[in-house]
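Trainee: 3D, please:
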Amino acid sequence: MRRVWSSVLSVFLLVFLLGAPAQARTVSTGKVAATGASHPAMQQADGAPYDADNPPDRLRVLVALGPSTYFLKDGRPHGLEFALLQGFESELNRRRTKGRPPIRLQFIPVDAGELIPALREGRGDIAAGMLPYSDSLKSLIRPTEPYAQDQWCLVSHRDNPLTFDQLGQKALTLNSASYGRRLLAIEGKEVALDEPPQGSNAEMLLRDMNQNPALQSLSSRWVYRLWSATYPSLKLSECLNNTVSLVWGVDQDNVALADDLNRYLGSKNRVTMEKAIELTRRFLISGAQIERSDKISSMDKLAIFAPIFQAAAAANNLDWLLLAAIGQKESKLTPMIRKNGPTGVMQVNPSTARAMGIRDPHGNEGNISAAALYLNYLRKMYSREGISEDNQLYFMIAAYNAGEGRLQQLRRKAKAQGLNPNIWPGHVEQIALQSVGRNMVDYVSTVNRLYLAYQATEKARNKQLDSK
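Mentor: Predicted coordinates for the structure are as follows:
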């Protein structure tokens, strides 16, 4: 039971409360939506090779989940890699044909060690995680031109500034996965190394050094600059000689996408690392640990609702993290009770609850159960229609937002216009944008983003617990 609750808390601590709740809406059958048992990787609409003159509506970015690279705060994505690649998304949309849905980068957070394997397995189109260029990297993927040059430097407390010659018997504290270890070996620096506590990351080491003058470490110059205002007692001193080129990666055969990224990096519209730091710094999460939050009430909320989410999901063969993501979007996990219209944590219409056999739509258990029952109903319906699992999830979320009947109308309209009524990205989505507006499209995108982040954090947390 302790493991379940610990995992529950860690998931919510990454994704804090989302903005305002979704507006009340009427669903054709009075029902509400849910999602599938696991989140598929977002696929391009047609699987065709990348065409710079006609980019796909979706590009999947495998991004390293971390306090500097990519994180969610108040339900919104931030991080250096997010800021850098938002410029690429904007560049793609500047040359987009008017009337077409906007191109969106779908960020899929993964552990940093999974970036390259996931890209090679085809689970994403771009790998982003402050990747250092090397010949060995080039043998695995196609790297872009560098988007920044980095250095690794000694960092210590201001009361104890150091150079490599002054280290003496003092040890550097470095994570086992730190790229600084490789650079030390390349430059022949013989330095004693200590391992930090298990589960630590580079940003947490900066936090610890800010409080403890006896500690010293190596840090990326960019990461240090990002956190320097948060940890003002730190001092950057001597740097290693070798500079490190930071790159993105694509599949080795995806020359066109690499060329398009390189054109962006060479353009005046590119987001520089300095700008990315400026955009990210004010959203940094205190403690340099994405699972942590000072908002105890936020932790309590998911701890309260998690057992209900889990029970309702298990009864309907759903992923409880999907229910949590929808509840987050709908109400910030704060039940809003209405006698008429959407109500409760999942904002279910009372008529929906009755159609699902739930008498009390206002109580938490009945409200969440009604949502889970309806999502299961939608999934079965779309499965019978031969819709792929990927698109079942899209349609379930879309129907949850706009109504089952409205979605059917959009699908019929898509078919009439020569689009595929069984595919959301670039097909039914395009009709939704024209007929309903951006809110519906953004709703589907936001819930998917939250769901992906929940799953990534849960996986990372379970991996950490298994290692103990």
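Trainee: only C-alpha atoms from now on, for both contacts and neighbour counts.
Mentor: Will do.
Trainee: list the contacts of residue 289.
Mentor: 66-67, 201, 203-204 (Cα atoms under 8 Å, 6 or more residues apart in numbering).
Trainee: which among those gets closest to residue 129?
Mentor: residue 66 (9.0 Å; Cα to Cα).
Trainee: so how many other residues sit close to the closest one?
Mentor: The number of residues packed near residue 66 is 24, by other Cα atoms under 10 Å.
Trainee: helix or strand for residue 60, which one?
Mentor: Taking DSSP states H and E as the definition, one finds residue 60 inside strand 58-64.
Trainee: by contact count, what packs against that strand?
Mentor: On a contact count with 3 or more Cα pairs under 8 Å, 6 or more residues apart in numbering; DSSP states H and E, strand 58-64 meets strand 104-110, helix 115-120, strand 126-132.
Trainee: returning to what we had before: mind checking which of the contacts of residue 289 are buried?
Mentor: 66-67, 201, 203-204 (16 or more other Cα atoms under 10 Å).
Trainee: narrow those to those in helices?
Mentor: 203-204 (DSSP state H).
Trainee: need the buried ones among the contacts of residue 289 in TSV (columns: distance to residue 36).
Mentor: Formatted as TSV, those follow (distance: Cα to Cα, whole Å):
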residue	distance to residue 36
66	26
67	28
201	32
203	34
204	35
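Trainee: one more to put side by side:
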Amino acid sequence: MCIRPGLLGWVAAGALLSAAGLPAQPVTEDDSDALTAEELAEDALTAAILAPWTGDLDGMIKRGYVRIGVGDEPVFFFYDGPEPQGITVDIAREFEKHLRATLGKAAATLTVTLAPITRDRMLDALVDGEVDILAANLTITPARSERVDFGDPTLTGVSEIVVTGPAAPPVATLDDLAATRIHARPSSSYFEHLATLNAARTADGRDPIPVVAADGNLDDADLAELVSAGVLPAIVLDDHKARLYAEIYPDLTLHEDIAVHEGGEIAWAIRKDSPQLKQAINGFQDKAAKGTEIGNILFRRWFGDAERVRNAIAPGEDTKFSETFGIIRTHAEAYDFDPILIAAQGYQESGLDQSVRSRAGAIGIMQVLPATAADPNVAIPDIETADRNVEAGVKYLRFLRDRYFSDPEISDLDQALFAFAAYNAGPRNIAKARKRAAAMELDPNRWFGNVEVAAARTISREPVIYVRNILKYYTCYTIYQTAQNAD
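Mentor: All right, here's what the predicted structure looks like:
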């Protein structure tokens, strides 16, 4: 694999952090969810910038800005407070300098702005004129090339290799993969290339490789963490990403000689019929080596001290689930929640351990504060027992959902996710994050890729990591339940 000198010579990576469970937040809060005048002014400007517009670089110079769409992933682009961080931020600054230096006086004040976009909307956002460039580690594929154009590759010779963990059988060849399962997001190039590979295998009379559609809200980093923890047996990753993840997760095994696709190219995407912008991108010849160095530094800084997600269905841990799930199911169903989601939250909070006590005074499986349990909106005594503890935690979740997130335009799943986030960070903080998401032209009714971005900006990444970990543990328990039902 070679890195083209200049454009975006760095490696993007995703969040693998784990937030420790915090006590359920008090029912009554005094902090306001109103946006400040400065936030309102900033968000009004953001809305104006993201208004649909299509055109080439000459039009962008007249408007005064170039909009780059990015994915919200730590190291790549992320918020942990009001200012964006990540490799793309550094690269965007260099691209802005390049444009100003090469386009003359007319571009002396040209600004490059970054806009986080969910991966399922990226191509639509570009084609519809919400952004002008996508810098999101996109592999050039025939399907994508039908809709958009690409600049010169920033990375070439990329192989999509098999990555296994402790749950996988021995794998020496592609044929061995027929005995295991590979998880991949349907929106990924990995899924597309696995489908192509299986079509060829079927035509040759060989068994196809079992491919499981991964939850679209789990990014490459999440899936790598689940493989390392022994929850998932195998995934596919770009080789440059896989090498970085292996530095953080020693239980990953990289099969660099087993590729489902080779010779891949990664590039910035632009709208078709944008020759001026394409020329400017291809001429951007700065910071390639530094970009790679920055990527490694940020990667280690982000993941170095992170608590890892555990395998919630490992021997011993699965016993905790079996012993507590009856209680959890009773109260989850009584308050209209998915029992497996509640079990996942309980594992995030305490490891499903009723004996856990926090320094803040939170108690038990759901880490409920006595003041929360005593509040009239909850009013559950004896939270020192597992049964009443779970009931108090779930009843509080139901209160949060009904009071703050009952809008019928919010899906049942997102109502639960918002309630989890509020359980961790407080309901008014999440209400404010929803307002900020709307002002950022994100969907205030969706958590993943939308309100979680605003929450990281207005609060911190703590509630983001908390909810994402619940999704990972939900994946653990879903796999466990499926296996149990099959026996």
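Trainee: TM-score for these two?
Mentor: The pair, once superposed, lands on a TM-score of 0.52 when counted by TM-score structural alignment, normalised by the length of structure 1; 299 aligned residues with a Cα RMSD of 4.7 Å.
Trainee: ok so, going back, pick the one among the buried ones among the contacts of residue 289 of structure 1 closest to residue 218 of structure 1.
Mentor: Nearest to residue 218 of structure 1 among those, with distances taken as Cα to Cα, is residue 203, at 11.2 Å.
Trainee: now that closest one: closest residue in space that isn't a chain neighbour?
Mentor: Excluding the flanking residues, the one nearest residue 203 of structure 1 by Cα to Cα, 6 or more residues apart in numbering is residue 288, at 5.2 Å.
Trainee: likewise for residue 259 of structure 2?
Mentor: Here the residue nearest residue 259 of structure 2, using Cα to Cα, 6+ apart, is residue 161, at 4.2 Å.
Trainee: what does that neighbour align to in structure 1?
Mentor: Under the alignment by TM-score structural alignment, residue 161 of structure 2 pairs with residue 153 in structure 1.
Trainee: can you give me the helices in the stretch 51-200 of structure 1?
Mentor: 80-94, 115-120, 135-138, 179-186 (DSSP state H, counting those that start in this stretch).
Trainee: about what we covered before: count the neighbours of the residue nearest to residue 259 of structure 2 for me.
Mentor: 23.
Trainee: swap in residue 188 of structure 1?
Mentor: Residues near residue 188 of structure 1, counting by other Cα under 10 Å: 9.
Trainee: any idea how far residue 242 of structure 1 is from it?
Mentor: Distance, residue 188 of structure 1 to residue 242 of structure 1, by Cα to Cα, to the nearest Å: 12 Å.
Trainee: excluding sequence neighbours, find me the nearest residue to residue 435 of structure 1.
Mentor: residue 410 (7.9 Å).
Trainee: what strand or helix carries the one you found?
Mentor: Residue-wise, residue 410 of structure 1 maps onto helix 404-416 under DSSP H and E.
Trainee: equivalent analysis for residue 235 of structure 1, please.
Mentor: Per DSSP H and E: strand 234-239 holds residue 235 of structure 1.
Trainee: that strand - contacts with which helices or strands?
Mentor: strand 152-157, helix 202-211.
Trainee: what angle do it and helix 202-211 make?
Mentor: Using axes from the mean of the first three to the mean of the last three Cα atoms, to 10 degrees, the direction of strand 234-239 of structure 1 lies 110 degrees away from that of helix 202-211.
Trainee: middle-most residue in structure 2, spatially?
Mentor: residue 219 (5.0 Å; Cα atoms, centre = their mean).
Trainee: residue in structure 1 paired with it?
Mentor: Aligned partner of residue 219 of structure 2 by TM-score structural alignment: residue 201.
Trainee: what's near enough to touch that match?
Mentor: By Cα under 8 Å, 6+ apart, the contact list for residue 201 of structure 1 reads 175, 289.
Trainee: any idea how far residue 152 of structure 1 is from it?
Mentor: In terms of Cα to Cα, residue 201 of structure 1 sits 15 Å off from residue 152 of structure 1.
Trainee: for residue 43 of structure 1, same thing?
Mentor: Taking Cα to Cα, one finds residue 43 of structure 1 at 36 Å from residue 152 of structure 1.
Trainee: the two - which one has more neighbours?
Mentor: Using other Cα under 10 Å, the more surrounded residue of residue 43 of structure 1 and residue 152 is residue 152, with 26 against 18.
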